[in-house]
Each structure stands twice: as structure tokens, then as C-alpha cells.
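**Student:** here are the coordinates; sequence isn't available:
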């Protein structure tokens, strides 16, 4: 009888030890992940602060003028904006930047100038449609549909499309939601708009913004955006060469 009690006691203690060990291991893994996340978050914040510091330093040194040296330092500066070491984490400040007269995109070590992009909150349907056609290489009618969907999403009571193509489309989705009918607050809200797939969003992202008053910085605006505003390709080429 005593032997049986001893065996049961040993079994109970073994199970308890295994459970405690598993619980401790899970807590250690969780703490490790939280620590890793904190380190990554700290590194990201350091990268942002580095970019802000560089920008403010450049503005003050150049008396808030957009000099050629300042342009180089802000938008193509691997010496200061790549390989930023924070603890065990390395951060690069990278911008997907459009270049040339076409829709080509490259990654550079530097800051993105949102003032050089097309503001989807104020651009009209025609400009948006031109941009869609140029960047995505789609037909004019398809580009116009996407432009209409964007404007319908952002503007209250100014519907270009009715019925299935507006309210009913969003209400009939598997996970329905309402049209916002207010300006975009984040650029990734585009993914909520009818017809904007992840592929389309990724293609448009280097050319559009939700910031600014609609005017663009002639020193950084992509050639495709200038064409979307109606400038001839020959004029766009001259502007790009001059700057």
C-alpha cells in the first residue's frame, strides 16, 4: 500500500515538474520575443530620428533652401542612412523612389519627399485616371473606373457610380463595410477601395500620397506624375534633365 502511494506521489510530482518546465519555457520564449520586438521597435524609432535629424540639419545649414547638396543628402545618402546599428539590430532608411519619365522605381537610401507625389485627396478624376493608365498600363476606361472609385470613396455625396458600383458593392462583400466618404487619412486605405488590389497598390505607392495641398515639388516630382497633370512627355524630359 505504501509503495502504491509512493508511486502515485512520484507520478504526480513528475507531471507537475513537466508542466512547470513547459510553462517556464513558454514564458522564456515569450519574454525573448517581447525583447526582440522592443529592440526592433527601438531600432525603427532610431532610424526615424536619424532621418529627421538629418533633414533638420540640412535645412538649417542651407537656410531652408533646396540646394543640390541638400537634395543629394536627403534623397541619396547611403553613408548616413544605411547600416544604422542599434544594439543587435541594423536599420536602413530606404525609400522606393520613382525615376525617369516612365514608371520605373528604385530603392534608395534616403527620405521620400511626400510633396513630390500626387495627393489622392485633392487630385481630380482626370489626373487620377491618367496616372492609373501610365503606371498600370491599363485601358483608359479601366483607369477611369479606378479613378472614379477613389473619388467616390473620399468625397461625400459626389457619386460618379451608383448601385452595385458604389454602396451595394461594399455591402455585399464577405466582410462588408461602408464607403468612407471623407478624405484618406492613410495611403493604405486605398486597399479598401473597389478595384484596388495589392498589386495595384504596390505599383501606385511610389507616386501617391495623402499629404500636402495638391501642389508638387518640381525638384522631386516623378515624371509620370507630371504627365498625369497633362504635361507633354517632351516637356517632362526637359524638366527632369534640368533638375
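**Tutor:** That came through, no problem. Predicted, not measured: the structure shown is a model, and the values here were computed from it.
**Student:** From now on I want contacts and neighbour counts done on CA atoms only, so please keep to that.
**Tutor:** OK.
**Student:** neighbours around residue 212, how many?
**Tutor:** 16 (other C-alpha atoms under 10 Å).
**Student:** same deal with residue 25?
**Tutor:** Residue 25: 12 neighbours (other C-alpha under 10 Å).
**Student:** try the one 5 residues further on
**Tutor:** Applying other C-alpha under 10 Å, we find 12 other residues in the vicinity of residue 30.
**Student:** Just the element for it, please.
**Tutor:** Secondary structure from DSSP states H and E places residue 30 in helix 2-61.
**Student:** helices and strands around that helix, which ones?
**Tutor:** Contact partners of helix 2-61 among helices and strands, from 3 or more C-alpha pairs under 8 Å, 6 or more residues apart in numbering; DSSP states H and E: helix 68-75, helix 78-81, strand 84-86, strand 89-91.
**Student:** Kindly state which of the ones you listed is positioned closest to residue 55.
**Tutor:** Closest approach to residue 55 among those is made by helix 68-75 (6.5 Å; C-alpha to C-alpha).
**Student:** Next, the buried residues of the closest one.
**Tutor:** Neighbour-count burial for helix 68-75, counted by 16 or more other C-alpha atoms under 10 Å, picks out 70, 71, 73, 74, 75.
**Student:** what residues are up against the nearest residue to residue 151 once chain neighbours are set aside?
**Tutor:** Spatially, and ignoring its direct neighbours in sequence, residue 151 is nearest to residue 125 (6.9 Å; C-alpha to C-alpha, 6 or more residues apart in numbering). Contacts for residue 125 were tallied using C-alpha atoms under 8 Å, 6 or more residues apart in numbering; they are 144, 147, 148, 151.
**Student:** Tell me which of these fall in helices.
**Tutor:** Applying DSSP state H to the contacts of residue 125, the entries found in helices are 144, 147, 148, 151.
**Student:** The second one touches residue 133, doesn't it?
**Tutor:** No. Counting by C-alpha atoms under 8 Å, residue 147 stays clear of residue 133, with 10.0 Å between them.
**Student:** So for these two, which residue has more residues nearby?
**Tutor:** residue 147 (25 against 18).
**Student:** and residue 47, how many residues sit next to it?
**Tutor:** Number of residues near residue 47 (other C-alpha under 10 Å) recorded here: 23.
**Student:** Does residue 40 touch residue 89 like I think?
**Tutor:** Yes. Using C-alpha under 8 Å, residue 40 is in contact with residue 89, at 6.6 Å.
**Student:** More neighbours: which of those two?
**Tutor:** Regarding residue 40 and residue 89, a neighbour count based on other C-alpha under 10 Å identifies residue 40 as having more, with 18 against 15.
**Student:** let's bring in a second model and compare:
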């Protein structure tokens, strides 16, 4: 029997290691390659992230700079408005020297420079391809907050003023008036709290003046499209995205005309400051104390002017056929006839109590002032080219106005009268329409405004014959008297319009 023997073969560690090295040599290179790629990718990603961060930081910084430049423009405009030292050369309508490309960050690098311009639309440019470098007067818009009081004076007057605005409906007009009036009584087609309380998110009507136009979005029927229109960037120009239908926002009708929205027709901030350019008080020609009125007028203007104004307050104007034809003889603005009569009776009683004794009367310029002022001067145009019949030194006398209704005299005298005199005791006069910048639809809503005159005003607004904004016309239009001076209307018609229009604001 054969026995099997096993042969022992010793291992050579050096040979095995050598073989192992040969097997692992390629894999090491692959691992190194992967690590290098990953590190490179990480470095690239980090680099890209840092580049993006730098760009984002630069963009954020530039956006802050842009905002601060815009705020600087606002501050410049406010300072310009506040400085009336050079009132004769004051031009806020179109003033490129003052408002175009103002450099606040000078730099040799174009992207590092900072400029701002103050721009406004040329409202009579239907194509919306023209801008001007100047301010937009809020008084050129309809102040919604005065409508409730106007409706109290004449029912339906406020709705009539709103219905001339594009895309306005009777239902929305009534709802706006219900929102701002001070009662809970729903007018025809209107909406009060009983409607808004039925909504999914109920709320009450404000029943007080608006603080911003954005509040209109709470009113039934008012939409962002109606309020803001197509001019999303508010630059006054018809941009390509605002005339391409539904291709890009905003959605528009591709009619080639910029729908500016109601925000270009409405305001809640229009007012005029009722003081002289030097900050002192004007003389209120409707003040109760006729003796004080006469003395102040005599000091400022002279005895003839003082006598005429006080005589007007005592006896009223001589009514002519043209006055009757236009209705310009009316003396009721700001209150009903019964309210006016009550105020007159009160004023007369005070005057008689203070000035009248047994057989004693107070006189100025030969006129007995003890009866008090029975008539109200609605506007300073009531004094232009009119006549008054009153008793002077016991004799009925007809006085002709010292201010003639011819263009030359009005051009010279109206600015002086408007600087010195006023028909209101209020520090501010709210809501009158600045006709030089108002849109046609806004003008058509003014009581007494005829369509032909409204169109004539728009065609005569401050643009030169080539369509570019004018820098000269504003100097000749310091008062609304330019409507008469340039032959657009008569002095009789002007007396009706004057309580609702202005040239400042």
C-alpha cells in the first residue's frame, strides 16, 4: 500500500507583494483621477457660486443705489416746489435743465455713474410716445374726496363728474360715492356695508375720505386693470409689452393707445395753499366785517378798488342779459340757497348789533356798512368787467369795475389780484382742477364746462406746435384768466367755471 505524501511549497512574500502591486497600480490612478475631478468640480462650483454671489451683491447694491437716486429725485422736486424765491422763472411743467439726467454719482466707468430724471407723460399725445421732464400736478386730476360734498349741494352732480371717465359705469360711480359719503344709505346702483358684509371676506364701507387710491380696490366693481391700466412701469410711454396683447404682461388690447388707468384721472391729494407768495395772509373778500375789509383793501389797492368790492358785497352785481343767458349771476357756491340766506341773516345781525345805534351808522367811501354783506363773491372773476348799483352818500350810484375785461388789462392785473385776494378763509382750497394739465375727460366733468371749450383747452395746453413740451407758455398762464385772454371763453362763462378750476395747485 502506497502512502501519499504532500509536498510543502514555501510561499515567497516578495513575489506575492509584487503580484498584488501589479494588480492595484491602475486602480490607484483611477481613484486619484476621480478625486481630482471631484475637487475640480467642487472648486468650479464654489467659484460659480462666488461669482453669482458677487453679481447678486452688485445687483443688490445697484438696486439700492437706484432707489436712493429716485428718492433724491423726489427730494429735489420737493425742494424745487418749496423754493419760490424766483417765482417769475419757476417752471415745473417741462424743465430739462432742472429735471433731466441729474448726475449724483460721477464716475469714469459708465456702469458706476448714477443719474436720475423726473419724467411725466404728455397727456394730449394719444400715441404716448412723448414724455416731458417735469412734475405732474395732482390738481390736474379729479379729487374724489370732494365729490360727496358736491353731491350734497346738487344731487347727481358727483355722478356726472365721474361718468366722463373712461370705462366708468353708473354702478361703479355710485359705489365709489357710497364708499366715501358719511352715511349708510345706499344710493341708486350703489353699495353700502350691507353688500360688503355678504362677501366671503366681509368688511364695512369706509364712509369717510380716501387716504390713497389703492382703497378703491375695495369698492365693488373696481379692478386693478381699471385702476392702473396698461402702464405697468408708470413711465407714461407705450412700451412694447404694453401693446402686444396677451403675449406678455400686462394684458392689453393692442390698439396702439396707452390705457393709463383711473389713477391718471383720480387723486386724493389735490389742494392749493391760500396764502401770498411771501407767506402772509390774503385778504378774504367774503369776510363778515366790511369795515375791516374796506380798510385792508384801501391800504393794499386804493379807495376805488375798496369801494367797488365792498359795494359788491352790499348790493351784488348788476345782472346783464349775457349773465342771464349763461347763468353767471348765481351767487351760490358751497352751500344751498337756504344755507346762504341763513348765513347772510346771521352776518347782518352781527353787523347791525356791532355797528348800529340810534341814528348812528358806520360808513366807508360814502357807503353805509351797517346792513352787512348780503352777497358772496364766488370768484375774483365776479369783479372783472362787472357793475354794481349801490347807495353812496345817499344817492343811488352805478359803479363800474376798476378791472376791465380786456386781454391787456387782465394780463397785467389778474396775477396781482390773485396774489392779494381770496374768496375763502380756509388755509387750503381743495379739489379745484388745474386746467393746464387736466385730461379731456376730467375737464368735461367740471360743472358748466362745454365740450367745445374742453377740447379747446386740451388743444391749447402747454405743448409747442411741433408736439414737443413747451417751456414758455406756462409763464403767460399764471391764472386761469388765460381762457378769456386767449379768447377761448367769455368773462360771463368764466364766472361760472372759476370756482371749480385753478392754474396752480
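**Tutor:** Thanks, I have it. Note that this is a predicted model, so its numbers are computed, not measured.
**Student:** hmm, back to that, could you dump the helices and strands packed on helix 2-61 of the first structure to TSV with distance to residue 156 of the first structure?
**Tutor:** Shown next, in TSV, are these (distance: least, C-alpha to C-alpha, whole Å):
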stretch	distance to residue 156 of the first structure
helix 68-75	37
helix 78-81	41
strand 84-86	44
strand 89-91	41
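**Student:** between these, which gets nearest to residue 222 of the first structure?
**Tutor:** Residue 222 of the first structure lies closest, by C-alpha to C-alpha, to one member of those: helix 68-75, at 13.3 Å.
**Student:** How far away from the center of its chain is the closest one?
**Tutor:** The chain centroid and the centroid of helix 68-75 of the first structure are separated by 22 Å under C-alpha atoms, centre = their mean, to the nearest Å.
**Student:** quick one: it to helix 2-61, angle?
**Tutor:** Going by axes from the mean of the first three to the mean of the last three C-alpha atoms, to 10 degrees, helix 68-75 of the first structure is angled at 170 degrees with respect to helix 2-61.
**Student:** From residue 78 of the second structure, how far off is residue 94 of the second structure?
**Tutor:** For residue 94 of the second structure, the distance to residue 78 of the second structure (C-alpha to C-alpha, to the nearest Å) stands at 16 Å.
**Student:** out of these two, which sits in the more crowded spot?
**Tutor:** Per other C-alpha under 10 Å, whichever of residue 94 of the second structure and residue 78 has more neighbours is residue 94, with 27 against 11.
**Student:** Return the residue of the first structure aligned against the more buried one.
**Tutor:** If you follow residue 94 of the second structure across to the first structure using TM-score structural alignment, you land on residue 76.
**Student:** ok, back up a step: what touches both of residue 147 and residue 133 of the first structure?
**Tutor:** Counting by C-alpha under 8 Å, 6+ apart, nothing touches both residue 147 of the first structure and residue 133.
**Student:** which one of the contacts of residue 125 of the first structure sits closest to residue 83 of the first structure?
**Tutor:** residue 147 (39.3 Å).
**Student:** Which residue of the second structure sits opposite that closest one in the alignment?
**Tutor:** Match for residue 147 of the first structure (TM-score structural alignment): residue 173.
**Student:** Just list the residues touching its match, thanks.
**Tutor:** By C-alpha under 8 Å, 6+ apart, residue 173 of the second structure lies in contact with 159, 162, 163, 190.
**Student:** surely the third one meets residue 169?
**Tutor:** Read it as residue 163 of the second structure. Yes. Shown here, residue 163 of the second structure and residue 169 form a contact pair, counting by C-alpha under 8 Å, at 6.7 Å.
**Student:** one step back: now the contacts of residue 125 of the first structure in a markdown table, with distance to residue 207 of the first structure?
**Tutor:** Formatted as a markdown table, the contacts of residue 125 of the first structure follow (distance: C-alpha to C-alpha, whole Å):
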| residue | distance to residue 207 of the first structure |
| --- | --- |
| 144 | 17 |
| 147 | 14 |
| 148 | 18 |
| 151 | 17 |
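**Student:** Now check the second structure for the residue matching residue 26 of the first structure.
**Tutor:** So, by TM-score structural alignment, residue 26 of the first structure is matched to residue 52.
**Student:** measure residue 44 of the first structure to residue 85 of the first structure for me?
**Tutor:** 11 Å.
**Student:** wait, residue 18 of the first structure
**Tutor:** According to C-alpha to C-alpha, residue 18 of the first structure stands 40 Å off from residue 85 of the first structure.
**Student:** got it, and residue 106 of the first structure?
**Tutor:** For residue 106 of the first structure, the distance to residue 85 of the first structure equals 24 Å [C-alpha to C-alpha].
**Student:** can you check residue 128 of the first structure too?
**Tutor:** Residue 128 of the first structure is 40 Å from residue 85 of the first structure, where distance means C-alpha to C-alpha.
**Student:** Looking only at neighbour counts, state which of the two leads.
**Tutor:** Using other C-alpha under 10 Å, the more surrounded residue of residue 128 of the first structure and residue 85 is residue 128, with 26 against 13.
**Student:** Isn't that one up against residue 228?
**Tutor:** Yes. Using C-alpha under 8 Å, residue 128 of the first structure is in contact with residue 228, at 7.2 Å.
**Student:** which neighbours do those two share?
**Tutor:** Common neighbours of residue 128 of the first structure and residue 228 (C-alpha under 8 Å, 6+ apart) do not exist.
**Student:** I'd like the distance between the residue nearest to residue 140 of the first structure when sequence neighbours are not counted and residue 32 of the first structure.
**Tutor:** Computed as C-alpha to C-alpha, 6+ apart, the closest residue to residue 140 of the first structure that is not its neighbour in sequence is residue 133, at 6.2 Å. According to C-alpha to C-alpha, residue 133 of the first structure and residue 32 of the first structure sit 48 Å apart.
**Student:** cool, residue 67 of the first structure as well?
**Tutor:** For residue 67 of the first structure, the distance to residue 32 of the first structure equals 46 Å [C-alpha to C-alpha].
**Student:** Next: residue 89 of the first structure.
**Tutor:** When C-alpha to C-alpha is applied, the distance between residue 89 of the first structure and residue 32 of the first structure equals 15 Å.
**Student:** Many thanks, have a good one.
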